[in-house]
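Colleague: pasting the structure only:
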């Protein structure tokens, strides 16, 4: 029975922390855009759908921005099938 003197205040502290976390999330707009990330994937470009010319331009741009482009030994995935 004496354990209740510990558990009741502990549960009230935990409840207070949960309420504080909820109001913090609401105040910092954590619940504003719930569906945006679900729809964002539909608008992302897929490298397999790019033409070879667009893929070459994208690789040139990424090499121009990389500090050491001579060690770029990544294989070209243009031979992969779309499956």
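Modeller: All right, it came through fine. Computed from a predicted structure; not experimentally measured.

Colleague: going forward, measure contacts between C-alpha atoms and count neighbours the same way
Modeller: Fine.

Colleague: In terms of helices and strands, where is the residue sitting nearest the centre point of the chain?
Modeller: Central residue of the chain (Cα atoms, centre = their mean): residue 37, 8.7 Å from the mean position. For residue 37, the element it lies in under DSSP states H and E is helix 36-43.

Colleague: For that helix, list every residue counted as buried.
Modeller: By neighbour count with 16 or more other Cα atoms under 10 Å, helix 36-43 contains no buried residues.

Colleague: try this one next to it:
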């Protein structure tokens, strides 16, 4: 039971750190454009590469 003296304040501090981080991300605009981030992950920005030419075989 003595360990509860350390674990309860530690859990409260970690929860407070998480809450502060979440509030900071809200105020800095991290959740403004959720659809844009989703579409950027889907679209391929690089143009397709042409295959390298294959040298003819000598028989």
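Modeller: Good, I have the coordinates. Treat the numbers as computed from the prediction; the structure is a model and nothing was measured.

Colleague: TM-score for the pair, please.
Modeller: TM-score for the superposed pair, counting by TM-score structural alignment, normalised by the length of structure 2: 0.69. Supporting figures: 50 aligned residues with a Cα RMSD of 2.1 Å.

Colleague: Run the chain-centre distance for the helix holding residue 37 of structure 1.
Modeller: 11 Å (Cα atoms, centre = their mean, to the nearest Å).

Colleague: In structure 1, point out the residues matching the longest helix seen in structure 2.
Modeller: The longest helix of structure 2 (DSSP state H) is helix 4-27. The alignment of helix 4-27 of structure 2 onto structure 1 (TM-score structural alignment) spans residues 4-27.

Colleague: so who does the residue in structure 1 sticking out farthest from the centre touch?
Modeller: What lies farthest from the middle of structure 1 is residue 1; by Cα atoms, centre = their mean that is 47.5 Å. Residues near residue 1 of structure 1 by Cα atoms under 8 Å, 6 or more residues apart in numbering: none.

Colleague: Could you measure from it over to residue 13 of structure 1?
Modeller: In this view, residue 1 of structure 1 and residue 13 of structure 1 are 20 Å apart by Cα to Cα, to the nearest Å.

Colleague: now residue 65 of structure 1
Modeller: 51 Å.

Colleague: Residue 20 of structure 1 too?
Modeller: Distance from residue 20 of structure 1 to residue 13 of structure 1, by Cα to Cα: 10 Å.

Colleague: Repeat that for residue 28 of structure 1.
Modeller: Relative to residue 13 of structure 1, and taking Cα to Cα, residue 28 of structure 1 is found at 22 Å.
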